[in-house]
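Engineer: sequence first, then the predicted structure:
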Amino acid sequence: MSIIRQGSLFSLEELFDLEPTHRFEGVFSAIDIYPILAVVSKKSVYGAPVELNYPAMIYSLVARITERIPRIKDLIKRLKNDFIFRLDCGFLLSDGVPSEASYSRMINKLSESHILEKVQEKLLIQALTEGFIDDHNVSIDSTHVEARDQSPPKEEKEEPQPKKRGRKTKAEHEQWLLEKAEQEANATIYEKTIESQLDVTLEELRTSTPLTPEWGVKKNSAGKNVFWFGYKSHLAVGTKSQYILQSMLSSGSLNDGKAAIPLLKGLKERLLDLLVKHAIMDSGYDYAAIYKQVYRIGAQSVIAYNKKNESEPVGFDKYFAPTCVREHSYKYDSFDPKYMSLKYTRPKECKDCPLAHDSLCQSVYKIRIKTDLRRYTAPARGSQKWKDVYKERSAVERVIAYLKSYFQLNNIRHRTGKKAKFHVDLVTLVYNASKLASDRINLRLQEVQAVA
């Protein structure tokens, strides 16, 4: 094959440049469809025989993503008119092309289960076993996914009643406390604060995720609010391998920070062999509970700081490094994992300072990160090491661009949240399968070049 003569490293773009037959072979071989097949296959030997070729239908859904076919109707048309494509998907000469209703029934069955998440987990474990995933840094971010449904009309808000002036009476205050306690008791886990997620199981967090399309808002690069109606896709991406290690879909109105803890718990519980050293996020994830969860999984937080109208502490600079009497910042030196402490050394400006040997200006300053997990991270904020690690956050943005450009992430054509989740799960599965296929081809190329 022509791909064996490639001299450069093989990438996702080159995978899409292959002939469809070769591309399909690589992607299909990376996906174990037998668990998926078990969900849609007939369970009983009684009744009318099944005439549908379910394995070929599943492969055709995968091919629809890679070929960027927008609708099931267009997929059926392609299967009818393209004989080679039909054979590539696994249909036999004697098989008829399934109807749109048949695809709809199969998708409905799959959307009621979580089988794609299990197949995704198995694929990631296989990539770990083969050595293609060796990430120590994970980047987390979210992106908007528009719904094809028409957005609901905005409800007219009732005019607020004027507040009663003066202090509440004792009876009114007690009634207010009862109403507040009732609201908190009836609130879902995602309506509560992020701190409430820390002691909730991963299964409960995933099953209770809101999936109804809602209005979402996010600031663009120009600082202006951008509104959309639909969902949010939350991703945890390995910064080196660029595999999607964890993903989830939520309503568009969900705060980005409320998806971080489920993703972090998924990394810890579902990928046991993955050693995460740094969790990298932007300032939208700057919440104390997220730092605590990162610490619980044995990693360090590299999250942009959001001041939130906080004043700088006395005796420290804007990066929370200690300062000397003359307000020169101490220089970050190293991190001691045994005592979980940051080591700072005397500023170079203090070399000839008359107070250098005074007790007011100590030569070494150590701070335990547990003093404040949000302010003290390893490597320390403001250091060159911290900046170098934070630069790797662009990996998740690159993957999001791939998903929207090549894998139809922003092409949800289902009216229910479960089916929308099925579409996004399928997109991330096909992306990871494409990554695994390209990595395997790249490995074979390197072996051939080594022999030559």
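Structural biologist: Received the coordinates, thanks.

Engineer: for the rest of this, base every contact and every neighbour count on C-alpha atoms.
Structural biologist: Will do.

Engineer: what about the helices in the stretch 201-350 of the chain?
Structural biologist: For the stretch 201-350 of the chain, applying DSSP state H, counting those that start in this stretch gives helices covering 202-207, 260-270, 288-296.

Engineer: and L445, which of these is closest to it?
Structural biologist: helix 260-270 (31.0 Å; Cα to Cα).

Engineer: next, the one to line up against it:
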Amino acid sequence: MVLSQLDFSNVVLSLSRSEYKIGPKGYDPLPLLYALVAMQLEKIPNIAKLVARLKSDPVFRYNCGFSVFGPTPSASTFSRFLNLISKSEALEEDFKQLILKAKDLNIIDSTNIAIDSTKLNAFEKPKPKSKLKDDGKSPNCGKKKDTDGNDIKWFGWKLHIIADCKSELPLAIEITPASVNDSILAIPLLKTVIILKFKCPHVLRKVDCPHGSSWCSNSNYGYCLKINYKKNNRYFSFPIRSSDEWQEIYNLRTSIERCNSRLKDYLNTDNQSSAGIKKAKTFALLNCITFVAGTISVNVTKSLPKVA
């Protein structure tokens, strides 16, 4: 059911270009993609285990789209295929199309979103600080505090996620070295400047001010104070901090934590089995695609009419 919700047309189209048709014909890209998605769904730890599962389990092999009696791809085949799909943005485009599909089915609301990051351990071995590369593409050391205030240190990456508060599904992701601050990725997402206007309570007839509206400006809004939300968006929030609407939205903040937890505990996001930032993002995208496709599958199944 999960695989039936997937559409990898952008990846297939990108691999149909002439530069990718050198050498033997090889395997069709769709079964390879389905196998990689099934790897995340079944929490298979690495490519070698995936190859072994395809060889030993004919049902698993058939569900992925391979011939039951035919040969199965080797670890080298998967490695070369991962190199190809990691070089283009086609997989991310297919992820965006899957998000739009979930939105059309009213699974994703996107009225309220939450932004957070989570740690990912790198496949590469840790290095001394003196030998780390600060090029934005190599893994490095990260540090954060847990809920008890204890320091957590790791070597690897940081996965930045935007999640829908209603469905708790990932909407967009980005991978950076572990030392990159969350705000560097979060601020560019705020593309519009929100202006707050505090209106005169006397003009709004909420209080009977002895000075009337004389202390306020002649604006139609009464006293009008404009604040650039970007300059201090922690201090000046929208809606107004401590209002009922603000508290209701604030309570939704934990949706991103549940999204992170499901990607790590129920899928394979926390298990990086290839080196490099591009492959790290590819595996993260595959897990997000699996997560969204699984949610769509469950909702579609529930909407089917029951047979008496």
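Structural biologist: It's in. Not measured: the values here are computed from a predicted model.

Engineer: identify the residues contacting the aligned partner of A35 of structure 2 in structure 1.
Structural biologist: When structure 1 is aligned by TM-score structural alignment, the residue opposite A35 of structure 2 is S60. Shown in contact with S60 of structure 1 (Cα atoms under 8 Å, 6 or more residues apart in numbering): 75, 89.

Engineer: and S60 of structure 1, what element?
Structural biologist: Assigned by DSSP states H and E, S60 of structure 1 falls within helix 54-66.

Engineer: what's the mean distance for that helix versus structure 2?
Structural biologist: The superposed helix 54-66 of structure 1 is, by mean Cα distance after the TM-score superposition for structure 1, a mean 1.0 Å from where its aligned residues fall in structure 2.

Engineer: from G266 of structure 1, how far out is the corresponding residue of structure 1 for E245 of structure 2?
Structural biologist: Under the alignment by TM-score structural alignment, E245 of structure 2 pairs with K385 in structure 1. When Cα to Cα, to the nearest Å is the yardstick, K385 of structure 1 and G266 of structure 1 sit 27 Å from each other.

Engineer: between those two, which is the more surrounded one?
Structural biologist: More crowded of K385 of structure 1 and G266, by other Cα atoms under 10 Å: G266, with 19 against 13.

Engineer: tilt between the single longest helix found in structure 2 and helix 29-41?
Structural biologist: Longest helix in structure 2, counting residues (DSSP state H): helix 277-303. Helix 277-303 of structure 2 and helix 29-41 meet at an angle of 80 degrees, taking axes from the mean of the first three to the mean of the last three Cα atoms, to 10 degrees as the criterion.

Engineer: what's near enough to touch the most centrally placed residue in structure 1?
Structural biologist: The centre of structure 1 sits closest to L235, judged by Cα atoms, centre = their mean, with a distance of 1.0 Å. Counting by Cα under 8 Å, 6+ apart, L235 of structure 1 touches 140-142, 244-248, 263, 396.

Engineer: what's the match for it in structure 2?
Structural biologist: For L235 of structure 1, the residue aligned by TM-score structural alignment is I161.

Engineer: skipping its backbone neighbours, what lies nearest that match in space?
Structural biologist: I173 (4.6 Å; Cα to Cα, 6 or more residues apart in numbering).

Engineer: secondary structure element for F81 of structure 2?
Structural biologist: In this assignment (DSSP H and E), F81 of structure 2 forms part of helix 75-87.

Engineer: so which bit of structure 2 is the helix or strand following the helix holding S60 of structure 1 matched to?
Structural biologist: Using DSSP H and E, the helix or strand that follows helix 54-66 of structure 1 in sequence is helix 72-81. Aligned by TM-score structural alignment, helix 72-81 of structure 1 falls on residues 47-56 of structure 2.

Engineer: so who does the closest residue to S251 of structure 1 other than its chain neighbours touch?
Structural biologist: Setting aside the residues directly before and after it, S251 of structure 1 is nearest to Y231 in space (Cα to Cα, 6+ apart), at 4.5 Å. Residues near Y231 of structure 1 by Cα under 8 Å, 6+ apart: 144-147, 211-214, 216, 249-253.

Engineer: what do you get if the cut-off is 6 Å, keeping everything else the same?
Structural biologist: 145, 213, 250-252 (Cα atoms under 6 Å, 6 or more residues apart in numbering).

Engineer: now, of these, which are buried?
Structural biologist: 145, 213, 250-252 (16 or more other Cα atoms under 10 Å).

Engineer: S434 of structure 1 reaches V27, doesn't it?
Structural biologist: Yes - under the criterion of Cα atoms under 6 Å, S434 of structure 1 makes contact with V27 at 5.3 Å.

Engineer: higher neighbour count, these two?
Structural biologist: Higher neighbour count among S434 of structure 1 and V27: S434, with 26 against 23, using other Cα under 10 Å.

Engineer: for D182 of structure 2, grab the count of nearby residues.
Structural biologist: Neighbours of D182 of structure 2 (other Cα under 10 Å): 17.

Engineer: one more: the one 5 residues further on?
Structural biologist: I187 of structure 2 is surrounded by 11 other residues when neighbours are defined as other Cα under 10 Å.

Engineer: OK, contacts around the aligned partner of it in structure 1?
Structural biologist: Using TM-score structural alignment, the partner of I187 of structure 2 in structure 1 is I261. Contact analysis of I261 of structure 1 by Cα under 6 Å, 6+ apart lists nothing.

Engineer: same thing with K232 of structure 1?
Structural biologist: So K232 of structure 1 contacts 143-145, 249-252 (Cα under 6 Å, 6+ apart).
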